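Participant: Got a predicted model here, sequence first, then my questions.
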Amino acid sequence: MSSMRLGLRRGWIDIRHTFTSPAELWQYVFPAILLLGTAFFMRNATVPGTSFSLGARTLPSAFGMGIAMGGLVATAQMLIVDREDGTLLRAKAVPRGMTSYLIGKVVTIGGMSLISFLLQLIPGLLLVKGLDAGGTDWLTLFWLLPLGFVATLPLGAAIGSLFDDPRNMAMVMFPILGLIAISGIFYPISGFPGWLQGVAQAFPMYWLGLGMRSAFLPDSMASVEIAHSWRHLATFGVLTGWAIIGLTLAPMLLRRMAARESGSAVAARRERALTRVGR
């Protein structure tokens, strides 16, 4: 309980600090502006085979993409940066420090991802025509949002534990950007080759986008999806499967990472960082 309280307090302090830092706050505001602008300029394009706005279809998909990016990329990035600057080593040196550290990161990333989602959702409902969210649709969000976090955040922690240099973030970003491109976020994947559709459906990015579309688009738009259905049961099953994988791998990899942290390792990383700056 002490670790839980410390973790919650740490996460709240990080969130509060974000709102006092223009540079960090811009990281959340800018994507919202960019996505809303993209949806606005795509408003006259239509989903193939329908008269429905492609911009209105894209925005809910981007909501799902934002949840996945927060869980996968932001978690990995924070973990890698905290390893390099010694934050992780200091947490390790305190009794139950790693537990409170991880709880704090879950609160920070979950809270800021939710705030980022609301920054996109509220203006989107007002500015983008075609979004249709009823009572049952909000119930869909009630299970989709927490399940999306659980399916992606432990995976992000597991990925982040494998790297100790922020320059290696490109090795994390490129595969995720590739998944975004094939996961139907900006364009329906029903026109893609069958094998590419299969690859997209193996990862949570596609299912988060599909779940968000099911919550905010008219039921008639299910006709352009694979199997002409929103497939809520499959969405729940695949995201639950990834949550189990992440919750199994993350503790093992994080324990191994923590065991390898030492003062000499942090000093070596700082030396490398100073060398890069000197160049």
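Facilitator: Alright, I've got the coordinates.

Participant: all contacts plus neighbour counts: C-alpha atoms, from now on.
Facilitator: Fine.

Participant: How far off centre is stretch 37-54?
Facilitator: With Cα atoms, centre = their mean, to the nearest Å as the basis, stretch 37-54 stands 25 Å off its chain's centre.

Participant: got the buried residues for that stretch?
Facilitator: Neighbour-count burial for stretch 37-54, counted by 16 or more other Cα atoms under 10 Å, picks out 38, 39, 40, 42, 43, 47, 52, 53, 54.

Participant: now swap in stretch 28-38 and tell me
Facilitator: Result for stretch 28-38 [16+ other Cα under 10 Å]: buried residues 28, 31, 32, 35, 36, 38.

Participant: try it against this one:
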Amino acid sequence: MSTTAPTAPASGAGPAARTPAGLPGVLPLSLVRAGVELRQFWRERDAVVFVFAYPILMLAIFATVFGGQDQGTEVAEIGFAQYFLPGMVATGVVLTSFQSLAISIAVERDDGTLRRLRATPLPSSAYFGGKVLLTLATSVVQTALLLAVAALVYDVPMPSDAGRWATFAWVFVLGTATGTVCGVAFSSLPRSGRSASAVVTPVVLVLQFVSGVFFAFFALPAWMQTLASVFPLKWIAQGMRSVFLPADMAALETSGSWQHLATAGVLAVWLIVGLVVGVRTFRWRRRDDG
């Protein structure tokens, strides 16, 4: 029978849930674990290229393709690169947090890494802390590169007032946190590491298409806008649009405003749901590894 953490003392959850005597605290151990995670990440050259290059490539492709099509005069007036930039920032956050974690944790469970870590004195909180720090570090670098390319190559104007950057900061942090906990929770769904990508990737692709990442959100059918409003990606993208687009573009949103309070509320709800589901369903062993 598979075990869950931290509610299964028989699997060693008790010792792993707290720092044993003589070991550093959870934060130092999380930093050490983050260092291990980062070194492993940089060794996966293909993953590094994908994480950092994907949003930039998608911005270039969609800005070029849709630049010659009718997506609305409002979008044409500000430039297609500027309009699609918020969606690329949002999808980068979701890819780095939700998708990458859901797949990598499923693989680590399948190859026995999680089972071996569970047998060590490392607290489970330090393991998850390392994952959080890895996600935050890669998300920051990925987003910085994307913004630099947008500004230098496509002449996308960056916000000039502190208020917009403050909005960017809380949407980025809350969106990354939400994607991270949801990725941890979702990692228990794939039955094996081999099937993880096939289970997780389609979910992200569908959300990208309905959340205004690849198309102007106001041009999508009403039912699709309603469906997207249930999930975090739409709200992260909308929050980022409020940062990088002119204030009068808020009139194109469903409610005619940027809905910052609703953005924070929906992301907070998903953060809590992800935490609850993750705590109750996370498995350290494969389903067939009793």
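Facilitator: Sure thing, it's come through. A quick note: this is a predicted structure, and the numbers were derived from the prediction, not measured.

Participant: care to give me the TM-score?
Facilitator: Once superposed, the chains reach a TM-score of 0.85 (TM-score structural alignment, normalised by the length of structure 1), with 262 aligned residues with a Cα RMSD of 2.2 Å.

Participant: Where helices are concerned, which of the buried residues of stretch 28-38 of structure 1 count?
Facilitator: Members of the buried residues of stretch 28-38 of structure 1 lying in helices (criterion: DSSP state H): 28, 31, 32, 35, 36, 38.

Participant: Now the top helix by length along structure 1 on structure 2. Mean distance?
Facilitator: With secondary structure taken from DSSP H, structure 1 has its longest helix at helix 97-127. Following the fit onto structure 2, the mean deviation recorded for helix 97-127 of structure 1 is 1.5 Å by mean Cα distance after the TM-score superposition for structure 1.

Participant: which strands and helices sit next to that helix?
Facilitator: Where contact means 3 or more Cα pairs under 8 Å, 6 or more residues apart in numbering; DSSP states H and E, helix 97-127 of structure 1 is packed against helix 2-20, helix 22-41, helix 54-69, helix 87-93.

Participant: want to throw the ones you listed into TSV with distance to residue 136 of structure 1?
Facilitator: Compiled in TSV, those are given as follows (distance: least, Cα to Cα, whole Å):
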stretch	distance to residue 136 of structure 1
helix 2-20	31
helix 22-41	24
helix 54-69	16
helix 87-93	42
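
Participant: Output the ones in helices among the buried residues of stretch 28-38 of structure 1 as TSV; include the columns distance to residue 182 of structure 1.
Facilitator: Below are these laid out as TSV (distance: Cα to Cα, whole Å):
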residue	distance to residue 182 of structure 1
28	24
31	20
32	21
35	18
36	21
38	18
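
Participant: Of those, which is the nearest to residue 212 of structure 1?
Facilitator: Using Cα to Cα, residue 35 is the member of those that lies nearest residue 212 of structure 1, at 14.8 Å.

Participant: and which of the ones in helices among the buried residues of stretch 28-38 of structure 1 is nearest to residue 93 of structure 1?
Facilitator: Out of these, the member with the shortest distance to residue 93 of structure 1 (by Cα to Cα) is residue 28, at 32.1 Å.

Participant: which residues touch whatever residue of structure 2 lines up with the closest one?
Facilitator: Aligned by TM-score structural alignment, residue 28 of structure 1 pairs with residue 51 of structure 2. Shown in contact with residue 51 of structure 2 (Cα atoms under 8 Å, 6 or more residues apart in numbering): 92, 95, 96, 142.

Participant: what about 7 Å?
Facilitator: residue 96 (Cα atoms under 7 Å, 6 or more residues apart in numbering).

Participant: Same check on residue 118 of structure 2?
Facilitator: Contact partners of residue 118 of structure 2, counting by Cα under 7 Å, 6+ apart, are residue 16.

Participant: do you know how far it is from residue 14 of structure 2?
Facilitator: 11 Å (Cα to Cα, to the nearest Å).

Participant: swap in residue 208 of structure 2?
Facilitator: Distance of residue 208 of structure 2 to residue 14 of structure 2, computed by Cα to Cα: 40 Å.

Participant: out of the helices and strands packed on helix 97-127 of structure 1, nearest to residue 244 of structure 1?
Facilitator: Closest approach to residue 244 of structure 1 among these (Cα to Cα): helix 54-69, 15.9 Å.

Participant: Which one's more surrounded, residue 208 and residue 14 of structure 2?
Facilitator: Each of residue 208 of structure 2 and residue 14 has its neighbours counted (other Cα atoms under 10 Å); residue 208 has more, 22 against 15.

Participant: Residue 100 of structure 2 matches what in structure 1?
Facilitator: Match for residue 100 of structure 2 (TM-score structural alignment): residue 74.

Participant: nope, residue 189 of structure 2 is what I meant
Facilitator: Using TM-score structural alignment, the equivalent of residue 189 of structure 2 in structure 1 is residue 162.

Participant: again with residue 179 of structure 2
Facilitator: Under the alignment (TM-score structural alignment), residue 179 of structure 2 maps onto residue 152 of structure 1.

Participant: Give the helix, strand or coil label for its match.
Facilitator: Secondary structure, DSSP: H, G, I helix; E, B strand; the rest coil: residue 152 of structure 1 is helix.
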